[in-house]
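Chemist: Provided below for reference: sequence and predicted model.
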Amino acid sequence: MADRVSREKRSAMMAAVRGKNTAPEMLVRRAAHRIGLRYRLHDRRFPGRPDLVLPKWKTVIFVNGCFWHRHNGCRLTTSPKTNKSFWQRKFRDNKRRDALNYERLKVMGWRVIVLWQCEIVNVEQIANVLKLHFVGTSDPK
């Protein structure tokens, strides 16, 4: 099946996909701040450059897009109809890299939390999810 847009247009569309400061990530950041969590953003010193690094709790948070990181069973985990071998390889490599980064972080003694795009509804909901991860700590409200 041929692509419905030109090669140049497709390239521009893919280049516009953001890796940082996405809408789901911004909701997670607002929720974390609201409950008193303080964090660093996209710290290059860590494998995978986690979206949020919470040094006080030795925890990192990844806000993963379901399409790019292949959230199992999710309706957003679709596959393009064209250039299938490229996309299969791309998705496989993304999953391998994610697993390797998570394992490296765990070996370094960090707790890894992965939040999926489809699970992030609003600030209040994600604040409740984050509270569950930080129950028993002194700061989260």
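Modeler: Done, it's in.
Chemist: For the rest of this, base every contact and every neighbour count on C-alpha atoms.
Modeler: Noted.
Chemist: quick one: secondary structure of Val53?
Modeler: Secondary structure of Val53, reduced to three states by DSSP: H, G, I helix; E, B strand; the rest coil: strand.
Chemist: what's the burial count for the spatially closest residue to Gly109 that is not a sequence neighbour?
Modeler: Nearest residue to Gly109, sequence neighbours excluded (CA to CA, 6 or more residues apart in numbering): Lys58, at 7.5 Å. Here the number of neighbours of Lys58 (other CA atoms under 10 Å) works out to 13.
Chemist: Could you point out the longest helix of the chain?
Modeler: In the chain, assigned by DSSP state H, the helix with the most residues is helix 84-107.
Chemist: returning to that earlier point: what's the separation between the residue nearest to Gly109 and Phe46?
Modeler: The gap separating Lys58 from Phe46 is 12 Å, by CA to CA, to the nearest Å.
Chemist: Comparison target below:
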Amino acid sequence: MVAERPRGASSEAVRKSMRSNKGRDTKPELAVRRAVHARGLRYRVSARPLPDLRRTADLVFIRSKVAVFIDGCFWHGCPEHHTGSKTNAAFWADKVRRNRERDRETDTLLTKAGWTVIRSWEHEATEAVVERIIRVVKDRRAVEG
């Protein structure tokens, strides 16, 4: 018999917290987007790099085939900052494990399709992330000719 996973939030406070979590336009994402834009690069926001793959990257550079993901420490299991949930621990541990598996699968699929994937953690310094993005995008453009 398979144990049924608990559905929904364990309390009204948890429900409220979960609803306030954004899928896009987070503070770290906005900071990176502003800085990349200020440096002259243009990109698509929250777009699918591959139309047939139901995965969206935070920034997508179509011409140079670069997909940028800015991962949240809790949702993607940051080795430095992720802490397990005290309530509904098994559910959340499984959720984060599945997110990480999906991230690895996404990276593999995009790479096989000729894309370069950049992943950063929400806690990384904006300027360091921006420098990495600019370097990769410019290198890819130089290779294209």
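Modeler: Thanks, I have it. Because the structure is a prediction, the values reported are computed rather than measured.
Chemist: ok, Val129 of the second structure - contacts?
Modeler: Contacts here follow CA atoms under 8 Å, 6 or more residues apart in numbering; on that basis Val129 of the second structure touches 32, 120.
Chemist: and it, how far is that from His123 of the second structure?
Modeler: Summarising the geometry, the distance separating Val129 of the second structure from His123 of the second structure, computed by CA to CA, is 10 Å.
Chemist: for the second structure, what spans make up the helices?
Modeler: With helices called from DSSP H, the second structure shows them at 12-20, 27-38, 89-112, 126-144.
Chemist: Out of these, which is closest to Gly72 of the second structure?
Modeler: Gly72 of the second structure sits nearest to helix 27-38 of all the helices of the second structure, at 9.0 Å, using CA to CA.
Chemist: what range in the first structure matches that closest one?
Modeler: Applying TM-score structural alignment, one finds that helix 27-38 of the second structure aligns to the residue range 23-34 of the first structure.
Chemist: Return the mean post-superposition distance for that stretch against the second structure.
Modeler: Overlaying the second structure shows stretch 23-34 of the first structure at a mean distance of 0.8 Å from the equivalent residues (mean CA distance after the TM-score superposition for the first structure).
Chemist: who touches that stretch?
Modeler: The contact list for stretch 23-34 of the first structure, computed with CA under 8 Å, 6+ apart, reads 38, 51-52, 63, 117, 120, 122-124, 126-127, 130.
Chemist: ditto for stretch 44-56 of the second structure
Modeler: Contacts for stretch 44-56 of the second structure (CA under 8 Å, 6+ apart): 24, 57-62, 65, 67, 106, 110.
Chemist: Perfect, that will be all.
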